[in-house]
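Participant: pasting the structure only:
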């Protein structure tokens, strides 16, 4: 793990039985841009939409996220080793709000699991999802988690279903073209998860 990641304080630490200790730490755009760039530019991350991005652009994107109070990005580590990029956002302040009726307490999430070393580990994504949802629902103001993976990303959609998300409609997320950020329109599949006590 880089010294930059280890020097920052996690916002959440969660021990998952049989999986290990997961820490969730805010992204430092300058320190983490090379790591994130290495993940998002791989073919396996094509649905993340940053395959052609330079390291400098990745840093600029996460500097923009860092300036916002409604959007947050985190490096997730398992036993000290970075294994995922996790993002949360206020649905009412995001383009997804144009695609469904946002309710108070709705929070959106994005997840990119890093490329693993060697053969896939059974239960790996499930262990991470357990930690992510524990973090999100530790905020009593959060009443529902919204995901909007690319509609073609069957693997991500299946992972969400296994986690307990209920699939919603397929929608088109509108293009965002601002001086500080550009996002092309995207066909996405909405998915919804309530807190454990509400299921």
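Facilitator: On my side now, so go ahead. Remember, it's a predicted structure, so these values are computed and weren't measured experimentally.
Participant: CA only for contacts and neighbour counts going forward, please
Facilitator: Fine.
Participant: against which helices or strands is the longest strand anywhere in the chain packed?
Facilitator: Determined from DSSP state E, the single longest strand within the chain is strand 81-90. Helices and strands touching strand 81-90, by 3 or more C-alpha pairs under 8 Å, 6 or more residues apart in numbering; DSSP states H and E, are strand 71-78, strand 106-113.
Participant: included below, for side-by-side comparison, is a second structure:
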């Protein structure tokens, strides 16, 4: 779910979000317009993704979106593979540069993640739980200064909320964003890092 970057001093000096350092059989890499545009576009048209992402855009708009993200330091589009096959599109973002800033006591290096498992047949079988845990651990490994990975799925998305909590994310509470009522979830590096 794309958000415009927050323009303030809070994020200055904080690096762009990293690619998660995931372990085999997972692999992650920045999404590329030349390699991934058609796949991302197709996934975003899938009803189970479109319902909550609300980005079933034309291909050219997705091209512009991937290029915009790749050129900035707010969010990073990422492709996640499992056993060599693409399974998810991620957007990893810096909370201090995001609309989520101010909705909880964020820290400068907090990372947020949006996740779309593109193939409906890959959902509902525990893959999402494993994926979310691997991504959270991979982000903490990629940025030692990051102490929390957060997510804010739509509060109506019960399967997503179950997967996040089963993966070790902790429910902080409800938040209201401009386009949705969401549930704030945190995956802390340690218990002391919970908000």
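Facilitator: Nice, thanks for sending it over. No experiment lies behind these values; they were computed from the predicted model shown.
Participant: quick revisit: so which of the helices and strands packed on strand 81-90 of the first structure is the most surrounded?
Facilitator: Across those, averaging neighbours per residue (mean count of other C-alpha atoms under 10 Å) puts strand 71-78 on top, at a mean of 22.
Participant: mean deviation, that one versus the second structure?
Facilitator: On superposition with the second structure, the mean distance recorded for strand 71-78 of the first structure (mean C-alpha distance after the TM-score superposition for the first structure) is 0.8 Å.
Participant: matching residues in the second structure for that strand?
Facilitator: Under TM-score structural alignment, strand 71-78 of the first structure corresponds to residues 75-82 of the second structure.
Participant: about what we covered before: looking at the helices and strands packed on strand 81-90 of the first structure, which is closest to residue 15 of the first structure?
Facilitator: Closest approach to residue 15 of the first structure among these is made by strand 71-78 (9.4 Å; C-alpha to C-alpha).
Participant: just the strands in the second structure please.
Facilitator: With DSSP E as the criterion, the second structure has strands spanning 26-30, 75-82, 85-94, 111-117, 148-151, 170-177, 180-188.
Participant: I'd like those strands laid out as JSON lines, including distance to residue 126 of the second structure.
Facilitator: Below are those laid out as JSON lines (distance: least, C-alpha to C-alpha, whole Å):
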{"stretch": "strand 26-30", "distance to residue 126 of the second structure": "15"}
{"stretch": "strand 75-82", "distance to residue 126 of the second structure": "13"}
{"stretch": "strand 85-94", "distance to residue 126 of the second structure": "13"}
{"stretch": "strand 111-117", "distance to residue 126 of the second structure": "12"}
{"stretch": "strand 148-151", "distance to residue 126 of the second structure": "18"}
{"stretch": "strand 170-177", "distance to residue 126 of the second structure": "18"}
{"stretch": "strand 180-188", "distance to residue 126 of the second structure": "18"}
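Participant: residue 159 of the second structure is nearest to which of those strands?
Facilitator: strand 111-117 (11.8 Å).
Participant: picking up where we left off before, which of the strands of the second structure is buried the deepest?
Facilitator: Mean neighbour count (mean count of other C-alpha under 10 Å) peaks for strand 148-151 among these, with a mean of 25.
Participant: now distance to residue 20 of the first structure too, for the helices and strands packed on strand 81-90 of the first structure, in TSV please.
Facilitator: Shown next, in TSV, are those (distance: least, C-alpha to C-alpha, whole Å):
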stretch	distance to residue 20 of the first structure
strand 71-78	7
strand 106-113	16
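Participant: would you mind measuring from residue 87 of the first structure to residue 189 of the first structure?
Facilitator: As judged by C-alpha to C-alpha, to the nearest Å, residue 87 of the first structure and residue 189 of the first structure stand 17 Å apart.
Participant: picking up where we left off before, so what touches the match of strand 71-78 of the first structure?
Facilitator: 16-19, 25-31, 36, 66, 69-70, 86-94 (C-alpha atoms under 8 Å, 6 or more residues apart in numbering).
Participant: may I ask you to name the longest helix in the second structure?
Facilitator: If you go by DSSP state H, the second structure has its longest helix at helix 127-142.
Participant: which other helices and strands contact that helix?
Facilitator: By 3+ C-alpha pairs under 8 Å, 6+ apart, helix 127-142 of the second structure packs against strand 148-151, helix 158-166.
Participant: right, I'll call it a day here.
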